[in-house]
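Trainee: Please find the sequence and the predicted model below.
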Amino acid sequence: MSTAESAHLAWFKSSYSGAEGGECLEAAATPGTTHIRDSKAPTRAQLAFASARWAAFVRFVAQG
């Protein structure tokens, strides 16, 4: 997905990130895919994961 196309996604970040931005990741979901980008550089490269893979990663991280 190009940066221009991703500009139309509904990006969100954790409420723990605060309003200043800083060291945050932003995520956006499309059918079957989770997109991740750096909040400090939203026009730079981003990552895309199959939604099931992203959910497995989040579960793994949450387990500590």
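Mentor: Alright, I've got the coordinates.
Trainee: can we go C-alpha only for contacts and neighbour counts from here?
Mentor: Noted.
Trainee: Just want the most central residue of the chain.
Mentor: In the chain, the centroid-proximal residue (CA atoms, centre = their mean) is residue 27; its distance is 2.2 Å.
Trainee: separation between that one and residue 52?
Mentor: 14 Å (CA to CA, to the nearest Å).
Trainee: returning to that earlier point: show the contacting residues for the residue nearest to the centre of the chain.
Mentor: Applying CA atoms under 8 Å, 6 or more residues apart in numbering, one finds that residue 27 lies in contact with 11-13, 34-37.
Trainee: And here is the other one:
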Amino acid sequence: MNDAPTITTLFRKSSYSGGDHSECVEVAHTSDNGRAVRDSKDTARGTTYFAPGAWQAFITYLNRSEAP
């Protein structure tokens, strides 16, 4: 039995990526309210899944002033 979440939206590239040929990540929503993330320049390489709590912690960290 496979309990992995399913991708429920199209992958979307950040508006900060700077155009069609920029290297960036793409993000999609999953059935468990988490996120699926993949490399936009090599989409066949695979997808990394973030559980909802892990994704929120990641976003919170990025929004901190001392984040790189």
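Mentor: That came through, no problem. What you see is a predicted model; the values in this text were computed from it and never measured.
Trainee: Give me the TM-score for this pair.
Mentor: A TM-score of 0.75 describes the superposed chains when it is computed by TM-score structural alignment, normalised by the length of structure 1; 59 aligned residues with a CA RMSD of 2.0 Å.
Trainee: Filter the contacts of residue 27 of structure 1 down to the buried ones, PyMOL style.
Mentor: PyMOL command restricting the contacts of residue 27 of structure 1 to the buried ones, with burial defined by 16 or more other CA atoms under 10 Å:
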select buried, resi 11+13+34+35+36+37
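Trainee: For the closest residue to the residue nearest to the centre of structure 1 other than its chain neighbours, give me its contacts.
Mentor: Closest residue to residue 27 of structure 1 apart from its sequence neighbours, by CA to CA, 6 or more residues apart in numbering: residue 36 at 4.6 Å. Contact analysis of residue 36 of structure 1 by CA under 8 Å, 6+ apart lists 25-28, 46-48.
Trainee: and which of the residues you listed is nearest to residue 4 of structure 1?
Mentor: Distances from residue 4 of structure 1 to these, taken as CA to CA, are shortest for residue 46 (12.0 Å).
Trainee: Residue 34 of structure 1 contacts residue 56, correct?
Mentor: No. Between residue 34 of structure 1 and residue 56 there is no contact under CA atoms under 8 Å: 12.0 Å.
Trainee: what's the matching residue for the residue nearest to the centre of structure 1 over in structure 2?
Mentor: Counting by TM-score structural alignment, residue 27 of structure 1 lines up with residue 27 in structure 2.
Trainee: quick one: the strands in structure 1?
Mentor: In structure 1, the segments counted as strands under DSSP state E are 25-30, 33-38, 47-50.
Trainee: No further questions, thank you.
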